[in-house]
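**Q** sequence unknown, structure follows:
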């Protein structure tokens, strides 16, 4: 496997699923969203990666706050 494929596999496996969730919400392909983040990172010298990490933190925080409860008695 080439280095690029290994890096892609690592980030797809251990990422925060920001690209997947954003693509689902926008109705786009996941690959297009990932390419946008890659191009934005190169164009803005890392600001796209910072934006990605911010979205990952925000989504993780949202998941912690809005957990689905099966019953009223689960509080």
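**A** Yep, it's here. In this text, all values refer to a predicted model and were calculated from it rather than measured experimentally. Numbering: from 1, shown residues only.

**Q** every contact and neighbour count from this point should use C-alpha atoms.
**A** OK.

**Q** so which bits of stretch 55-71 are buried?
**A** Residues of stretch 55-71 classed as buried by neighbour count (16 or more other C-alpha atoms under 10 Å): 55-56, 59.

**Q** max-length helix in the chain?
**A** Counting residues, the longest helix found in the chain (DSSP state H) is helix 47-65.

**Q** ok, second structure coming up, stack it against the first:
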């Protein structure tokens, strides 16, 4: 079960994990919130989830390129 969970965390952008760490809330409760609210509101939290994933990936990209190595000059 732990292998499956880590696979989905790595493939699903880590948005719930990041939010859980920042807010100090259980990761499982954040995932359940996204799932239940998606069913109740016909998928609108999916847009929020994807926008957060985009922001997280852009931050990683910007951090990686802000410190060039010696070989990139």
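**A** Ah, there it is. Keep in mind that this is a model prediction, so the values were computed, not measured.

**Q** follow-up on the earlier one: TSV for the buried residues of stretch 55-71 of structure 1, including distance to residue 44 of structure 1?
**A** Below are the buried residues of stretch 55-71 of structure 1 laid out as TSV (distance: C-alpha to C-alpha, whole Å):
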residue	distance to residue 44 of structure 1
55	17
56	19
59	23
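
**Q** which one of those residues is nearest to residue 10 of structure 1?
**A** Set against residue 10 of structure 1, the nearest of the buried residues of stretch 55-71 of structure 1 by C-alpha to C-alpha is residue 56 (16.2 Å).

**Q** return the residue of structure 2 aligned against that closest one.
**A** In structure 2, the residue matched to residue 56 of structure 1 (TM-score structural alignment) is residue 53.

**Q** who's in contact with its match?
**A** Going by C-alpha atoms under 8 Å, 6 or more residues apart in numbering, residue 53 of structure 2 touches 13-15.
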